[in-house]
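J.: this one's structure only:
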């Protein structure tokens, strides 16, 4: 039981340290928001980040179909 508690506390400290690091670095967490737009059949804007589709990319897709 002691091993479990020590392990849990270590993980808790690591997660807390990472969260504090992200907060103090004052940067947004970045990801691949446009990934779902590359799937056929899914149309529309990214709901989560409000990114608009690239007009050049959409024109290229339309010309290829």
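T.: On my side now, so go ahead. In this text, all values refer to a predicted model and were calculated from it rather than measured experimentally.
J.: From here on, just use CA atoms for contacts and neighbour counts.
T.: OK.
J.: Next one: residue 31 relative to residue 22, how far apart?
T.: 14 Å (C-alpha to C-alpha, to the nearest Å).
J.: nope, residue 34 is what I meant
T.: From residue 34 over to residue 22 (counting by C-alpha to C-alpha), the distance is 23 Å.
J.: putting a second one here so we can go through both:
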């Protein structure tokens, strides 16, 4: 019984170690298999009436790029 527990613990430990190494080497953000909330057509996760400062800055940059493309 203890042998099965230790073997299972070791396998899970190796899986977690492999996943963490893959994350550290690729530097990609973690996401679900369905593509996350973007696949639902939603732009933000929360129901906040006012976007955060980082989002405001990103929106301003995107607007600036879109204006340059039009000209």
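T.: Happy to help now that I have it. This structure is a prediction, so every number in the text was calculated from the model and none was measured.
J.: For residue 31 and residue 22 of the first structure, work out which one has more neighbours and name it.
T.: residue 22 (13 against 7; other C-alpha atoms under 10 Å).
J.: Could you report the neighbour count for residue 8 of the second structure?
T.: By other C-alpha under 10 Å, 12 other residues sit near residue 8 of the second structure.
J.: wait, residue 51 of the second structure
T.: By other C-alpha under 10 Å, the residues close to residue 51 of the second structure number 13.
J.: which residue in the first structure lines up with residue 65 of the second structure?
T.: Per TM-score structural alignment, there is no equivalent position to residue 65 of the second structure in the first structure.
J.: Can you report how many residues neighbour residue 65 of the second structure?
T.: 11.
J.: tell me which element it falls in.
T.: Residue 65 of the second structure is located in helix 53-70, with elements delineated by DSSP states H and E.
J.: List the buried residues in that helix.
T.: When burial is assessed from 16 or more other C-alpha atoms under 10 Å, helix 53-70 of the second structure yields no buried residues.
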